[in-house]
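> Please find the sequence and the predicted model below.
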Amino acid sequence: MSVKLYQSLINQVKGIIDDEFGIMDDTGLIWACSNEKANGQNNPLAAEVMKAKEPFVVIDGQSFLKVYIKSKLEFIAFIKSQDKENYKYLSLISINAINLKNYYEEKYDKLNFLKGIIMDNILPGDITLRAKELHLANNVKRVVFLINTEKSKDIYTHEIIEGLFPSKNKDFVIVLDDENTVLIKELKQDFEQKEISKIAKIIIDTLSSELVKAKVGVGTVVDNIKDIGRSYKEAEMALLIGGIFDDDKQVNDYNKLGIGRLIYQLPTTSCTLFLNEVFKEGSFESLDQETMFTIQKFFENNLNVSETSRQLYIHRNTLVYRLDKIQKVTGLDLRMFDDAIIFKVAMLVKKYLDSDKRFM
């Protein structure tokens, strides 16, 4: 367990005990102390303490209590005085330290278990029994958020997420690597879908306030702990597909991938045949960036010429001229609904094929 946790306990107690006190190991190395400057130093009396048969011993004006779990020494609590009340103080410090240790070890075991589920490292038949041993509810609603961030030396994403969702027994934050963090969030039985979107937005906004660029993939809600792995894979897929078809989108929900999900599942050979069928050779590539931006705006405004020209700050006739030019190059009149659909799908197919080449 991190010595930071022991130090946190010591800091809470030092207002009660006047003398210097702390926790050290069997060599005398001080892990945590009311005088934090002493941390990392050695208590020279450790060897004598270890020789003593009794757990509680007073040596050279200092009181020591050796703490054992299953006959194994865990640590030595000490107070730099020989007051008769010291045994009580040391016992209370030790009990709290052990409880703290047990709590965080159980928490660590839970995180390892849940990580094993999402990484497919635990046999499905073992999940229910192990969950029971760890006191994890089996049949509650949960959803997985996969948070992808840029690498940062100064910002620890998991600490920010843990701060947002401090319920240690219901919500779990798992670090996969420097760029990916998983949040397994427990939901109420009568949850609404908009609550999930709200959680994803809170994550994005909070990380953004810390100057961390992030994207969030959201899996489907599952009601059995065995299905957490599926929700994770869906969140992973949502990030992947979202990155291909709408790279600017910060939150990608597996339930809202739209036509991108369909195209992603198509064989690349079929996609290539479709593009060759729709466009004459080189016609799509001949469309410059300004033309593609015009097309994008035209689609965003539901093929409305007047509204698109207004948003582009151009005359209506200028937009009509551009659309005529696109029709001449591609053979598709984007003012016609059927042609617009074909072009829109073709744009997405092209993005998919380009991404496939990128990952080859």
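Okay, I see it.

> contacts, neighbours, all on C-alpha from now
Will do.

> Centre of the chain to stretch 183-194, how far?
Using CA atoms, centre = their mean, to the nearest Å, the mean C-alpha position of stretch 183-194 is found 16 Å from that of the whole chain.

> The helix or strand encompassing I241: which residues count as buried?
Following DSSP states H and E, one finds I241 within helix 228-245. Using 16 or more other CA atoms under 10 Å as the test for burial, helix 228-245 gives 228-239, 241-245.

> how long is stretch 167-186 end to end?
Terminal residues of stretch 167-186 lie 10 Å apart, using CA to CA, to the nearest Å.

> Next, the buried residues of that stretch.
Applying a neighbour-count criterion of 16+ other CA under 10 Å, one finds 171-175, 180-186 buried in stretch 167-186.

> Ok, stretch 91-107 next?
Buried positions in stretch 91-107, judged by neighbour count with 16+ other CA under 10 Å: 91, 93-94, 97-98, 100-101, 104, 107.

> swap in stretch 320-337?
For stretch 320-337, burial by neighbour count (16+ other CA under 10 Å) applies to 323-326, 329-330, 332-335.

> Equivalent analysis for stretch 289-303, please.
Judged by neighbour count (16+ other CA under 10 Å), stretch 289-303 contains these buried residues: 294-295, 297-299, 303.

> can you check stretch 58-71 too?
Going by neighbour count (16+ other CA under 10 Å), the buried part of stretch 58-71 is 58, 62-67.

> Could you find which two of the residues you listed are furthest from each other?
Farthest-apart pair in the buried residues of stretch 58-71 is Q62 and V67; separation 16.2 Å (CA to CA).

> Okay, one more to line up with it:
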Amino acid sequence: MTTYSLSSTSEKMKLNNKIEDLQKEVPKTSFCPILSSTENLTELYEFLTAYLGSDHYLLLMENHVIVMAPVKDAFKIASGLSTALTENFYKNHTVLYYRNPCTGSLLERISELQDTSRSIVQSDLKGSLYAVEDLFLVRILEQISKEELSKFLETKRSSYEKLSYELRLTVKTFIEESLSMSRTSKVLFIHRNTLTYRIQKIHQITGLDIRNFQEALQLLTLSYFV
């Protein structure tokens, strides 16, 4: 197993050459990296090799394993991988993917995945499967003192914890769909009136109106840490 790194120019060139070789094999396919990590990296690499049927599209990094996935299949592969890891008792794992097509160089995207993964660890987020696009706020919150963040969480934690799984999923989806009633209803397979009822229920329980951008950010922050 070759271990890759972004620690020096020569290491970056070696990784970039590997990526270019993969791209040449399937020139009509656009790749996007998926980051996965657990406590035992070697064991994870072996698991991923068995899960994917080959290690051909795996890149073993110093602290993570990168799966080079076709852009159109990124979410399917990432969610399936996270489910498989959970079912095989890898409870403490992280899977990071891009919801939108990658822009810029793949080396930059891998570097961004690694930075975001460190933010997840430092922030002690709840969960295991994340889209990079959803964690932009977490990177911003790193600039806030832990005391201020803890104070905010303590004032809202008890009310947020009263939300059912259904309502928490509504919070997450509504924000992912840019506060769009129609798109959220479609994704959740519910009637618009049902969504309106859920939004009112969330407001009633937490005191936060998710239709308001500032209050939606507060709910998003709570969804990360509670």
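Noted; the coordinates are in hand. This structure is a prediction, so every number in the text was calculated from the model and none was measured.

> Once they're superposed, what TM-score comes out?
With the length set by TM-score structural alignment, normalised by the length of structure 2, the two chains reach a TM-score of 0.57; 192 aligned residues with a CA RMSD of 4.8 Å.

> picking up where we left off before, just send the buried residues of stretch 167-186 of structure 1 back as CSV, with distance to L266 of structure 1 and secondary structure too.
Converted to CSV, the buried residues of stretch 167-186 of structure 1 look like this (distance: CA to CA, whole Å; DSSP: H, G, I helix; E, B strand; the rest coil):
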residue, distance to L266 of structure 1, secondary structure
D171, 36, coil
F172, 35, strand
V173, 34, strand
I174, 33, strand
V175, 32, strand
N180, 27, strand
T181, 29, strand
V182, 29, strand
L183, 30, strand
I184, 31, strand
K185, 32, strand
E186, 34, strand
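
> Relative to V49 of structure 1, which of the buried residues of stretch 320-337 of structure 1 is nearest.
Proximity of the buried residues of stretch 320-337 of structure 1 to V49 of structure 1, judged by CA to CA, is greatest for L334, which lies at 86.2 Å.

> What's the match for F89 of structure 2 in structure 1?
In the superposition onto structure 1, F89 of structure 2 corresponds to L211 when matched by TM-score structural alignment.

> Leaving out chain neighbours, which residue sits closest to S355 of structure 1?
With CA to CA, 6 or more residues apart in numbering as the criterion, S355 of structure 1 has its nearest non-adjacent residue at 6.4 Å, and that residue is I244.

> Now do the one you found against L273 of structure 1, distance only.
Using CA to CA, we find I244 of structure 1 at a distance of 20 Å from L273 of structure 1.

> Can you check my assumption that R211 of structure 2 lies in a helix?
No: counting by DSSP: H, G, I helix; E, B strand; the rest coil, R211 of structure 2 is not part of a helix but coil.

> helix/strand/coil for the residue positioned nearest the centre of structure 2?
Centroid-nearest residue in structure 2: Y130, 1.4 Å away (criterion: CA atoms, centre = their mean). Applying three-state DSSP to Y130 of structure 2 yields a three-state assignment of strand.

> what residue of structure 1 takes the place of it?
Y130 of structure 2 maps onto N252 in structure 1, by TM-score structural alignment.

> What strand or helix carries the residue lying closest to its match once chain neighbours are set aside?
Using CA to CA, 6+ apart and skipping the chain neighbours, the partner closest in space to N252 of structure 1 is G217 (4.9 Å). Remark: G217 of structure 1 resides in strand 214-218, with elements defined by DSSP H and E.

> So which bits of that strand are buried?
Neighbour-count burial for strand 214-218 of structure 1, with 16+ other CA under 10 Å as criterion, is recorded at 214-218.

> Can you tell me which of those is closest to Q7 of structure 1?
Closest approach between those and Q7 of structure 1, by CA to CA: A214, at 32.7 Å.

> What residues does that closest one make contact with?
In this structure, A214 of structure 1 makes contact with 147-150, 204, 207-208, 250, judged by CA atoms under 8 Å, 6 or more residues apart in numbering.

> Which of those are buried? Put it as a ChimeraX command.
In ChimeraX syntax, the buried subset of the contacts of A214 of structure 1 is picked out as below (16+ other CA under 10 Å):
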select :147,148,149,204,207,250
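
> For my notes, please list the contacts of A214 of structure 1 in a markdown table and give secondary structure and distance to T157 of structure 1 for each entry.
Written out in a markdown table, the entries for these read as follows (DSSP: H, G, I helix; E, B strand; the rest coil; distance: CA to CA, whole Å):
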| residue | secondary structure | distance to T157 of structure 1 |
| --- | --- | --- |
| I147 | strand | 9 |
| N148 | strand | 9 |
| T149 | strand | 8 |
| E150 | coil | 10 |
| I204 | helix | 11 |
| L207 | helix | 8 |
| S208 | helix | 11 |
| Q250 | coil | 16 |
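
> Look at D120 of structure 1 and give its secondary structure.
When the structure is reduced to helix, strand and coil (three-state DSSP), D120 of structure 1 reads as coil.
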